[in-house]
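Student: Make a model of this:
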Amino acid sequence: MKRKGKGHDHGHGPSQRQLRAAELVRHALVDVITREDLRDPDLKGVSVTIGEVRASPDLKHMTAFVSALGPGDPRIIANALTRSAGFLRGRLARAIDLKFTPELHFQPDVSYDEARHIDELLASPEVARDLKHEDED
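Tutor: Below is the predicted model:
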């Protein structure tokens, strides 16, 4: 059986190494954001949650998907954290044991909004009526 080249992704999901490193970075970022006083005005009084971190195959870049616990626009939070990325990377370097401290990228996590929208659609009278007809068949 032929082995894939190192770091190549031929349509498969992330490797175990990527998943472990990303989870390590996610936990460390949560700790740093919780403990540090981030001076960006868009982060004042906002509880930030990091739902997922995805690592590049070489682990040199990681993308964190962020949102607010409670009210808050995930796009504003992602932009504020992007402005603080250098500071966060410096703190991250002290908190994790990886060969390289990854470059950090932040994206809004809209998965919660999408799930809520799907729940609302499923609860709508039209869909409930259609589902009731399928149950009768």
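
Student: use CA for all of it now, contacts and neighbours both
Tutor: Noted.

Student: At which residues are the strands of this structure located?
Tutor: Here the chain has its strands, by DSSP state E, at 48-55, 61-68, 103-108.

Student: how about those in TSV, adding mean neighbour count and distance to L29?
Tutor: Shown next, in TSV, are the strands of the chain (neighbours: other C-alpha atoms under 10 Å; distance: least, C-alpha to C-alpha, whole Å):
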stretch	mean neighbour count	distance to L29
strand 48-55	20	8
strand 61-68	22	9
strand 103-108	19	10
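
Student: which one of the ones you listed lies closest to H10?
Tutor: Across these, H10 has its closest neighbour in strand 48-55 (15.8 Å, C-alpha to C-alpha).

Student: what packs against the closest one?
Tutor: Here strand 48-55 touches helix 16-35, strand 61-68, going by 3 or more C-alpha pairs under 8 Å, 6 or more residues apart in numbering; DSSP states H and E.

Student: about what we covered before: could I get the strands of the chain as TSV with distance to L81?
Tutor: Conversion of the strands of the chain to TSV gives the following (distance: least, C-alpha to C-alpha, whole Å):
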stretch	distance to L81
strand 48-55	10
strand 61-68	9
strand 103-108	7
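
Student: To compare against the first, here's the next sequence to fold:
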Amino acid sequence: MAQNRFHSGSGPSQRQLRVGELIRRTLSDVLLRAEVHDPDLNRHSITVGEVSASPDLKVATVYVMPLGGHDAQDALKALRRNTRELRHHIAKAMTLKYAPDLRFILDETFDRMDDTRRLFADERVRRDVEAPDEDDLDDDDLDRDGDETDDRDPRGNEA
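Tutor: Here you go, the predicted model:
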């Protein structure tokens, strides 16, 4: 019986995660040290948030965001223009059979986190999410342990 060549689970395999993290670290170091000889790219301070590798490790999607989110499109153009040199740095730093093809995408997780914080700050949502305090319960609703009482005796009959 032939095995499936790719990971059949719902998420990425351990190897994909490990390779993605190594690519992320390598790209972060290269961009931090300005090893790419492009003044347009070097004037941006770019955060590499995540790298997801394809199951065959031939394509790596790199999620990036310039510091403060300013000039995001310019930074993305500069990264895409220098993909060959960045790929060369990755190939030199890692021992993979193939240097993955890099695809750069703006990282929107920070925007989604802000939206989530704003949502949880809403009074109606906060009221629904918060659990009632024990102070809200009457003293006769609590037994000796402080737990809510059941109005039945141990045999299950109403008290």
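
Student: returning to that earlier point: and G86 of structure 1, which of the strands of structure 1 is closest to it?
Tutor: strand 103-108 (8.1 Å).

Student: Off-centre distance for the closest one?
Tutor: 8 Å (C-alpha atoms, centre = their mean, to the nearest Å).

Student: Check stretch 103-118 of structure 1 too.
Tutor: 7 Å.

Student: again with stretch 65-81 of structure 1
Tutor: 11 Å.

Student: Packed most tightly, which of the helices and strands packed on strand 48-55 of structure 1 would that be?
Tutor: Highest mean neighbour count among these (mean count of other C-alpha atoms under 10 Å): strand 61-68, with a mean of 22.

Student: can you list contacts of that strand?
Tutor: 22, 26, 46-56, 73-75, 77-78, 102-110 (C-alpha atoms under 8 Å, 6 or more residues apart in numbering).

Student: let's go with 6 Å and repeat that
Tutor: 47-55, 74, 102-109 (C-alpha atoms under 6 Å, 6 or more residues apart in numbering).

Student: contacting residues around the residue mapped onto A91 of structure 2 from structure 1?
Tutor: Using TM-score structural alignment, the equivalent of A91 of structure 2 in structure 1 is A93. Taking C-alpha under 6 Å, 6+ apart, we find A93 of structure 1 in contact with T101.

Student: how far away is the residue nearest to the spatial centre of structure 1 from L131 of structure 1?
Tutor: The residue lying closest to the centre of structure 1 (C-alpha atoms, centre = their mean) is F65, at 2.3 Å. Going from F65 of structure 1 to L131 of structure 1 by C-alpha to C-alpha, to the nearest Å gives 34 Å.

Student: now do L38 of structure 1
Tutor: L38 of structure 1 is 48 Å from L131 of structure 1, by C-alpha to C-alpha.

Student: of the two, who's got more company?
Tutor: L38 (17 against 12; other C-alpha atoms under 10 Å).

Student: What's the local residue count around the equivalent of L121 of structure 1 over in structure 2?
Tutor: Mapped onto structure 2 by TM-score structural alignment, L121 of structure 1 lines up with L119. Neighbour count of L119 of structure 2, defined by other C-alpha under 10 Å: 13.
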